[in-house]
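Asker: need a structure here:
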Amino acid sequence: MADRRLISLGLVLVMASALFLFWNLREPAGFILSLRFTKLAALCVVGVAIGTATVLFQTIAANRMLTPGIVGFDALFVFIQTGLVLMLGGAGFAALPTLAQFGVETLVLVAAALTLFGVLLRNGADDILRLVLTGVIIGVLLRGLAGLAQRLLDPSEFAIVQQASFATFGSVDKTQLIIASGVLILSFIAAMRLARLLDLAALGRGTALPLGLDYDRVVFAALAVVALLVATSTALVGPISFLGLLASSLAHAVLPTWRHARLLPGAAIIGATILVLGQFVFERLLGLQSTLSVIVEFAGGLLFLFLVLRRPRHD
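Answerer: As a prediction, the model looks like this:
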């Protein structure tokens, strides 16, 4: 049953991609298809990365309401953008080589995440709650510092920071996209190799250890994959925190299984489908040029509130 539903999800993504590429296609068709394919690839890369990372993080945290963004990825990204604009000015920021900026941002995000994970979990991976709370506090601190720095900017520079604070898919560099795709493929392969171990890890440390699972090593490996996926997608297009919550929740609802070998690709496909269909409706049907991530964040925020306020069922 789960395999058939997974295949159906894949077919939906293929049809959504075909609509995105060929809907209302006009001359010069080759040039337009090239632009659309680049944007489609960016949507799929980000959707797959965020969907996969969220399932991994929720399994390790044993909580389906959390996303990797809660440990401060988006706040650190905005803080980096604000700091660069403050130091270099708007013209200097615009003159930065895009590939170098992408590489530095990815490395900083990965290094910060791995440092946080390593310091807080050095004595064992049984204190995920402390990791989450520390990440929340660091995120609040970084947002406060970024907000203070933004008050020192002139209006044009502030507008540059605001634009960089939301995920945008309209101007993705092809070289960056190729690098991000390579990181995604390797990270997804690593996640799938961890799938069976994550099935045991989801039972909790106390249950997994007697079954022979090296729980601490699995947790660190999964968090490293999360760091790579989220850092790369964030550096590529910007932060889009609640997409993962949507993808993960729908994957658990659609796929009646606890096996990560099915949940991981399911969430990845759903994440990509949400972005592709959302961009198609937003751009092709409605003719709007606003930021898709705003709508995704709004829908994800509503889902988060629903999950928080929903009363548990009593059998």
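Asker: contacts and neighbour counts: CA atoms only from here.
Answerer: Noted.
Asker: With adjacent residues omitted, what lies nearest to A125?
Answerer: Nearest non-adjacent residue to A125, counting by C-alpha to C-alpha, 6 or more residues apart in numbering: D216, 5.0 Å away.
Asker: Isn't that neighbour up against R122?
Answerer: No: look at D216 against R122 with C-alpha atoms under 8 Å: they stay out of range, at 9.4 Å.
Asker: If you count surrounding residues, which of those two has more?
Answerer: More neighbours surround D216 than the other of D216 and R122, with 18 against 11 (other C-alpha atoms under 10 Å).
Asker: Name the residues of the helix or strand hosting the more buried one that are buried.
Answerer: Secondary structure assignment for D216, by DSSP states H and E: helix 215-237. Neighbour counts over helix 215-237 (16 or more other C-alpha atoms under 10 Å) mark 215-216, 218-220, 222-237 as buried.
Asker: can you check stretch 58-76 too?
Answerer: Judged by neighbour count (16+ other C-alpha under 10 Å), stretch 58-76 contains these buried residues: 58-62, 64-76.
Asker: Which of these fall in strands?
Answerer: Using DSSP state E, no member of the buried residues of stretch 58-76 falls in strands.
Asker: Next step: those restricted to helices.
Answerer: Applying DSSP state H to those, the entries found in helices are Q58, T59, I60, A61, F73, D74, A75, L76.
Asker: of all these, which comes closest to T273?
Answerer: When these are compared for distance to T273 (C-alpha to C-alpha), Q58 comes out closest, at 20.4 Å.
Asker: Give the full set of residues in contact with the closest one.
Answerer: By C-alpha atoms under 8 Å, 6 or more residues apart in numbering, the contact list for Q58 reads R64, M65, L66, T67.
Asker: Next: Q81.
Answerer: V161, A164, S165.
Asker: Tell me where this protein has strands.
Answerer: For the chain, strands defined by DSSP E do not occur.
Asker: and this one, so I can compare the two:
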Amino acid sequence: MERKRCMTMIKRSTLILLLILACLGFLATSYYLFPTASVPNSYILNLRVKKLLVYLLVALISSFTTVSFQAVTGNRFLTPSVLGLESFYVLMQSLFLAIFWRWSQGVAPRSMTEFLIVMSLQCAFFLSLLPMIKKLLGKGIRLILLICMTLGTLFRSLSTFLQVVMDPNKYDKLQSKLFASLQNVNQEILYLAVGITFVLCSFLYRKGRVLDIFYLGKDNARLLGINVEKEQTQILWFVVILVATSTALVGPLSYLGFILANLTYQMVKDFRHQTLFIVGSLLGYVMLLVVQTLVERVFNFSISVRTMIELGGGLFFFYLLYKERRKL
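Answerer: Predicted coordinates for the structure are as follows:
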């Protein structure tokens, strides 16, 4: 009886939290669309609606991928960035501007072409690691993460070398691609990203019950009839494609998923990942909208969204480390 009462309290508290976040999201959306009493013209309104859609996509991807990845790895301090995908993205952009830009006679590829190329190369990079990952999954995820982090360090070192020897004009163009931008997103890319995001997030949502079992540990999951290695590989593929989509769409946002996942764990006392997905996505949407509003209307674009997120993420990371140390 006491257990049922506790579960009811948890569900009620989660429902209240969802209602609060939904109200905050509605208020923030209304203020972003109509900051003054006058109604903006159709062009400005359409532009703002597209930006809101980008914030929603980034929030969904950051929440779903980070929570799923942490469930697979069993570590709440890790994010999908340790797989080296974002470092590989930086290396690709550096290589293009340092070497291939000259061959293309200074003509940049179309947005859709660049988007598909970036996504394909990132997926191909993970595919090349897949045989090794399948072989090492039985020995634990830590060795895989160590190898991926080593590759990420290698990619960052190569990118830094290319940026040092790069022409200053090309370096300026590179920086515009490496800093996450939620402002200028091509419409045809946005619609393709919407399809990819909602399809793969729906798959991860259905995998929520499998992730709940992962919470009990790998051995217990096997005892319950879960093919752990197969499920891990499938979930990692969904995570990789979603992270590649987000990175190709707006650029690297490393700390956002870490902030959303760990804030969600603190706010929701529930192990069910389907609930964590929903709360984390709503929280991410509200956070991005508030931060972007501050950047546009308070700081007048003097700082970027990425700067504010990384500053907050770094402070939050050290806070969690301090909190974990006090438990010891």
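Asker: quick revisit: the helix holding D216 of the first structure: average distance to aligned residues in the second structure?
Answerer: Superposing on the second structure and averaging over aligned pairs (mean C-alpha distance after the TM-score superposition for the first structure), helix 215-237 of the first structure comes out at 0.9 Å.
Asker: what stretch of the second structure does that helix fall on?
Answerer: Mapping helix 215-237 of the first structure onto the second structure (TM-score structural alignment) gives residues 228-250.
Asker: Tell me which residues are up against that stretch.
Answerer: By C-alpha under 8 Å, 6+ apart, stretch 228-250 of the second structure touches 57-58, 61-62, 65, 68-69, 72, 80, 85-86, 89, 115, 118-119, 122-123, 126, 134, 137-138, 180-182, 185, 189-190, 193, 196-197, 200, 204, 207, 210, 218, 221-222, 252-253.
Asker: Quick one: the helices in the stretch 151-300 of the first structure, in order.
Answerer: Counting by DSSP state H, counting those that start in this stretch, the stretch 151-300 of the first structure has these helices, from start to end: 155-164, 174-193, 195-201, 205-208, 215-237, 243-254, 260-279, 292-309.
Asker: looking at these, which is closest to T134 of the first structure?
Answerer: helix 215-237 (15.2 Å).
Asker: now that closest one, how far from the chain's geometric center?
Answerer: Offset of helix 215-237 of the first structure from its chain centre (C-alpha atoms, centre = their mean, to the nearest Å): 10 Å.
Asker: so that helix versus helix 155-164, what angle?
Answerer: Angle of helix 215-237 of the first structure versus helix 155-164, following axes from the mean of the first three to the mean of the last three C-alpha atoms, to 10 degrees, is 130 degrees.
Asker: Switch the ones in helices among the buried residues of stretch 58-76 of the first structure over to a markdown table; also include distance to T257 of the first structure.
Answerer: As requested, those are exported to a markdown table (distance: C-alpha to C-alpha, whole Å):
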| residue | distance to T257 of the first structure |
| --- | --- |
| Q58 | 15 |
| T59 | 14 |
| I60 | 17 |
| A61 | 19 |
| F73 | 29 |
| D74 | 31 |
| A75 | 34 |
| L76 | 35 |
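Asker: what's the closest of those to G147 of the first structure?
Answerer: G147 of the first structure lies nearest to A75 out of those, by C-alpha to C-alpha, at 10.4 Å.
Asker: Give the equivalent position in the second structure for that closest one.
Answerer: Match for A75 of the first structure (TM-score structural alignment): S87.
Asker: Name all residues that make contact with its match.
Answerer: Taking C-alpha under 8 Å, 6+ apart as the criterion, S87 of the second structure is in contact with G152, T153, F155, R156.
Asker: Does P239 of the first structure touch F77 like I think?
Answerer: Yes: using C-alpha under 8 Å, P239 of the first structure is in contact with F77, at 7.4 Å.
Asker: what sits in contact with each of the two?
Answerer: Common neighbours of P239 of the first structure and F77, using C-alpha under 8 Å, 6+ apart, are S165.
Asker: Name the nearest of the contacts of Q58 of the first structure relative to G147 of the first structure.
Answerer: Once C-alpha to C-alpha is applied, the member of these that ends up nearest G147 of the first structure is T67, at 22.9 Å.
Asker: what's the neighbour count on the closest residue to the closest one other than its chain neighbours?
Answerer: With sequence-adjacent residues excluded and distances taken as C-alpha to C-alpha, 6+ apart, T67 of the first structure is closest to T54, at 5.4 Å. Neighbour count of T54 of the first structure, defined by other C-alpha under 10 Å: 32.
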